[in-house]
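Q: I'd like to go over a predicted model; first the sequence, then the structure.
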Amino acid sequence: MTHKNGSTDQFQPPIWLRNPHLQTVWPTLFRRIDLAPDATERLQTPDDDFLDLDWYQRGNSRLLVLSHGLEGYSRRPYMLGMVRAALANGWDVLAWNFRSCSGEMNRQPCFYHSGSSDDLSLVVERALAWSLAYESVALGGFSMGGNVTLVYLGQQQALLDPRIRGAVVFSVPCDLAGSARELARPANRFYMSRFMDELRAKVRAKQALYPDLIPLEGVDQMKTFAEYDDRYTAPLHGFRDAEDYWYRCSSTRFMGGIRVPALIVNAADDPFLGAGSYPYAEVMDNRQLKLEVPPHGGHVGFVGDERNGQYWSEWRAMRFLESLD
């Protein structure tokens, strides 16, 4: 399909921006968006913890709930870019932070993980209870946040509130074990090293709160998600080990239960994703799901094909969300 400006639905970056690693790091290095929330809120959880929320409210009847990626937060450029696009297209936005990601360490021993759907459920319940009484709600997510979004929708199935109309997610590690293996490859050492530096810092901060519960022995030698998830994620969140966690929290297991339209956009050259994160079979078995696999885009990139001042991913998300009404 070609539009008036000659563009098509397909992501079309210039040749010099087709390297997947350049696509992946470009927004972090060069994108700046000055956009402050209209209000912030600390949502108390039933287990005496908290989730920090950013509200962007323009009096719209529609709300987009956005979930960030691993070790991200609500005001990363990719989040703010989507917030800005949604506001321009008649949506209010609620962007939330996973536990420990808002700049203040959470209170409980647990952090968050790729299947943290209970916390997303709390955020959605808060959004639906808002006094403005939104007529329709959509969910959006990036990377890990996209996986959590799909897990949540699949778990809810027919119990999902009818005001939730659909979801759009980008760069989703639908197969967590495969993604962990991809990131452990030598070619991805740069990304793995950055993730591990951030996770190690959080473990140390958490250990200061729970010295008898969280061991630090060997933490500096950890180089992969397999080691980190075996030592920390799995025991802190009730999983047997890393493999058990990855299996039980991979969104491919939940896609059959999704009952609202959901668009998954995973670039074919995404350095974070293995073959299992392109869920062709699951999409074939569920008419509510749509999978798009652009040849280029890297991980949460999609740079170099701006539409109306928006990254292609933001433009594509808005087109999909408009189709839900």
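A: That came through, no problem. Keep in mind it's a predicted model, so treat the numbers as computed, not measured.
Q: use CA for all of it now, contacts and neighbours both
A: Will do.
Q: all helices in this protein, in order from the N-terminus.
A: Counting by DSSP state H, one finds helices in the chain at the ranges 20-30, 77-88, 117-128, 144-156, 176-183, 189-209, 225-228, 234-237, 242-249, 280-285, 312-322.
Q: what angle sits between the last one and helix 77-88?
A: Spelled out, that is helix 312-322. Relative orientation of helix 312-322 versus helix 77-88 (axes from the mean of the first three to the mean of the last three C-alpha atoms, to 10 degrees): 40 degrees.
Q: which other helices and strands contact helix 312-322?
A: Helices and strands touching helix 312-322, as assessed by 3 or more C-alpha pairs under 8 Å, 6 or more residues apart in numbering; DSSP states H and E, comprise helix 77-88, strand 164-170.
Q: And these: which comes nearest Ala177?
A: Nearest to Ala177, of all the helices and strands packed on helix 312-322, is strand 164-170, at 18.1 Å by C-alpha to C-alpha.
Q: Packing partners of the closest one?
A: Partner elements for strand 164-170 (3+ C-alpha pairs under 8 Å, 6+ apart): strand 136-142, helix 144-156, strand 262-265, helix 312-322.
Q: need the helices and strands packed on helix 312-322 in TSV with distance to Ser67, can you?
A: Formatted as TSV, the helices and strands packed on helix 312-322 follow (distance: least, C-alpha to C-alpha, whole Å):
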stretch	distance to Ser67
helix 77-88	8
strand 164-170	9
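Q: could you dump the helices and strands packed on strand 164-170 to JSON lines with distance to Met255?
A: Listed next are the helices and strands packed on strand 164-170 as JSON lines, based on distance: least, C-alpha to C-alpha, whole Å:
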{"stretch": "strand 136-142", "distance to Met255": "15"}
{"stretch": "helix 144-156", "distance to Met255": "6"}
{"stretch": "strand 262-265", "distance to Met255": "10"}
{"stretch": "helix 312-322", "distance to Met255": "19"}
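Q: one step back: could you say which of the helices and strands packed on helix 312-322 is packed most deeply?
A: For the helices and strands packed on helix 312-322, the largest average neighbour count (mean count of other C-alpha atoms under 10 Å) is found in strand 164-170, namely a mean of 25.
Q: follow-up on the earlier one: among the helices of the chain, which comes closest to Phe98?
A: Short answer: helix 117-128, nearest of the helices of the chain by C-alpha to C-alpha, at 7.8 Å.
Q: can you count the residues close to Leu122?
A: Residues lying near Leu122 (other C-alpha atoms under 10 Å) number 16.
Q: For it, give me its contacts.
A: Contact analysis of Leu122 by C-alpha atoms under 8 Å, 6 or more residues apart in numbering lists Thr45.
Q: Verify the stated contact: Ala167 with Pro261.
A: Yes. Ala167 is in contact with Pro261 according to C-alpha atoms under 8 Å; the separation is 6.5 Å.
Q: nearest residue to Thr149 other than its sequence neighbours?
A: Spatial nearest neighbour of Thr149, chain neighbours left out: Gly141 (6.4 Å); criterion: C-alpha to C-alpha, 6 or more residues apart in numbering.
Q: Next one for the comparison:
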Amino acid sequence: MNLRDCATEGLSYEAPWWLPGGNLQTLWAALGSRRHFGPAPRWQRSRWNTPDGDFIDVDHAQHASAAQAPLLVLFHGLEGSSGSHYAMAFADFAAAHGLAFAVPHFRGCSGELNHAPRAYHSGDFAEIDWVLARFAQENPGRPLLAVGVSLGGNALLRWAGEAGETARARVRAVAAVCSPLDLAAGGHAIGRGFNRQVYTRVFLSTMVPKALKKLEQHPGLFDRAALLAARDLYEFDNLFTAPLHGFRNTDDYWARASAKPVLHRIRVPALALNALNDPFVPATSLPTAQDTGPCVTLWQPPRGGHVGFPSAAGRWGVPGHVRTMPEAVGRWLVAHTA
């Protein structure tokens, strides 16, 4: 059966009446929502040495799971971590359904600066491949599932497209949540208007200090004064992200790292979830069925914001929680372990 025939079964979302619009749905989810129904996730951290002499930190959720239960791996978004609201919500889903769960941190995102003269970026499919290979090696009895959020989702689908048929040797299924699969469209959107004044400032408030610490590690790596003058992600990527990771400039980085051009090459079950009112990801930039192959399911609900999808709770629907999206995405992934 073609995956498209039944792939959207059980995928639905309705925003609470008191949270209209993509910005409110985004901000409430990140700042005011309930992230878990059970106990707060407990983590055990392990450090993995990378092939290039650097390291990443991996947080493993410490709830119980059967030895043969699936392992769900979450790749976080820009400046995210295991403490992000969506990571905690997915950990809660995994605990409720008996799945093992882990969050590998991109370099520099675990609270400790990495060693190498590099950080992380939206198209680092080689890093994704290495991480998934290690998870598969360390968990031979567990079906492996992977979900990426925003930046992490683009990198994950980019990996799946690059890997083609070989992806099946690593994972049973993958999902991307609110990912800017056309990085140029997303990058320009976040650099305008309200997005620039709010979201861009939040991201740069942590990205710039980490970049400056990287410069202390590796003097001469980039122009300090120019970086301090950067006012949007385009300028930051032009000075830091692109040159440190082998791209000519921001335009080259956004073009070569985007997952949208390789979606048709994916040969493992893949879900791409994007709300049509996402402030970061213009609806006009989202992939259509013509951009994908038979293994890719597109779920594009009208509401949800950017990694928001808050849901009503309580007698009057207040306060809200963010378990609905992990529940739907997680169940979709688990359905492909059979």
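A: Thanks, I have the structure now. The model shown is predicted, which means the values in this text are computed figures rather than measured ones.
Q: Most tightly packed of the helices and strands packed on strand 164-170 of structure 1?
A: Buried most deeply of those, by mean count of other C-alpha under 10 Å, is helix 144-156, with a mean of 26.
Q: Specify, as a residue range, where that one falls in structure 2.
A: With TM-score structural alignment applied, helix 144-156 of structure 1 matches the range 151-163 in structure 2.
Q: just how off-centre is stretch 254-265 of structure 1 within its chain?
A: 15 Å (C-alpha atoms, centre = their mean, to the nearest Å).
Q: Ignore what I typed, I meant stretch 260-274 of structure 2.
A: Using C-alpha atoms, centre = their mean, the offset of stretch 260-274 of structure 2 from its chain centre is 14 Å.
Q: For that stretch, grab the matching residue range in structure 1.
A: Under TM-score structural alignment, the match for stretch 260-274 of structure 2 is residues 252-266.
Q: From one end of that stretch to the other, what's the distance?
A: The first and last residues of stretch 252-266 of structure 1 sit 14 Å apart, counting by C-alpha to C-alpha, to the nearest Å.
Q: what do you get for stretch 68-79 of structure 1?
A: 7 Å.
Q: what do we get in structure 1 for Glu235 of structure 2?
A: Glu235 of structure 2 maps onto Glu227 in structure 1, by TM-score structural alignment.
Q: count of neighbours near that match?
A: 16.
Q: swap in Ala67 of structure 2?
A: Neighbour number of Ala67 of structure 2 under other C-alpha under 10 Å is 12.
Q: Quick one: residues contacting it.
A: By C-alpha under 8 Å, 6+ apart, the neighbours of Ala67 of structure 2 are 141-142.
Q: and if we set it to 10 Å?
A: Going by C-alpha atoms under 10 Å, 6 or more residues apart in numbering, Ala67 of structure 2 touches 99-100, 139, 141-142.
Q: One more: Ile33 of structure 1?
A: 75-81, 84.
Q: What of Pro279 of structure 1?
A: Counting by C-alpha under 10 Å, 6+ apart, Pro279 of structure 1 makes contact with 174-175, 251-252, 255, 264, 266, 289-291.
Q: quick one: which of those residues sit in strands?
A: 264, 289-291 (DSSP state E).
Q: that older thread, what mean distance separates the match of helix 144-156 of structure 1 from the matching residues in structure 1?
A: Following the fit onto structure 1, the mean deviation recorded for stretch 151-163 of structure 2 is 0.6 Å by mean C-alpha distance after the TM-score superposition for structure 1.
Q: most centrally placed residue in structure 2?
A: Val149 (1.9 Å; C-alpha atoms, centre = their mean).
Q: got the contact list for Ile190 of structure 2?
A: So Ile190 of structure 2 contacts 196-200, 232-234, 279-282 (C-alpha under 10 Å, 6+ apart).
Q: and if we set it to 8 Å?
A: 196, 199-200, 233, 279-280.
Q: what's the spacing between the match of helix 144-156 of structure 1 and its chain's center?
A: Stretch 151-163 of structure 2 sits 10 Å away from the centroid of its parent chain (C-alpha atoms, centre = their mean).
Q: about what we covered before: and the helices of structure 1 as JSON lines, adding distance to Pro162 of structure 1?
A: Output for the helices of structure 1, formatted as JSON lines (distance: least, C-alpha to C-alpha, whole Å):
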{"stretch": "helix 20-30", "distance to Pro162 of structure 1": "35"}
{"stretch": "helix 77-88", "distance to Pro162 of structure 1": "21"}
{"stretch": "helix 117-128", "distance to Pro162 of structure 1": "11"}
{"stretch": "helix 144-156", "distance to Pro162 of structure 1": "11"}
{"stretch": "helix 176-183", "distance to Pro162 of structure 1": "29"}
{"stretch": "helix 189-209", "distance to Pro162 of structure 1": "37"}
{"stretch": "helix 225-228", "distance to Pro162 of structure 1": "37"}
{"stretch": "helix 234-237", "distance to Pro162 of structure 1": "30"}
{"stretch": "helix 242-249", "distance to Pro162 of structure 1": "25"}
{"stretch": "helix 280-285", "distance to Pro162 of structure 1": "22"}
{"stretch": "helix 312-322", "distance to Pro162 of structure 1": "16"}
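Q: right, so of those helices, which gets closest to Leu53 of structure 1?
A: Comparing the helices of structure 1 by C-alpha to C-alpha, helix 117-128 comes nearest, at 8.3 Å.
Q: re the thing from before, of the contacts of Ile190 of structure 2, closest to Thr292 of structure 2?
A: Checking these against Thr292 of structure 2 with C-alpha to C-alpha, the nearest one is Phe280 at 21.5 Å.
Q: So for Gln44 of structure 1, which of the helices of structure 1 sits nearest?
A: Going by C-alpha to C-alpha, the one of the helices of structure 1 nearest Gln44 of structure 1 is helix 117-128, 9.3 Å.
Q: List the buried residues for the closest one?
A: 117, 119-120, 122-124, 127-128 (16 or more other C-alpha atoms under 10 Å).
Q: Can I get those in JSON lines including distance to Ala180 of structure 1?
A: Shown next, in JSON lines, are the buried residues of helix 117-128 of structure 1 (distance: C-alpha to C-alpha, whole Å):
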{"residue": "Ser117", "distance to Ala180 of structure 1": "20"}
{"residue": "Asp119", "distance to Ala180 of structure 1": "23"}
{"residue": "Leu120", "distance to Ala180 of structure 1": "23"}
{"residue": "Leu122", "distance to Ala180 of structure 1": "28"}
{"residue": "Val123", "distance to Ala180 of structure 1": "27"}
{"residue": "Val124", "distance to Ala180 of structure 1": "28"}
{"residue": "Ala127", "distance to Ala180 of structure 1": "32"}
{"residue": "Leu128", "distance to Ala180 of structure 1": "34"}
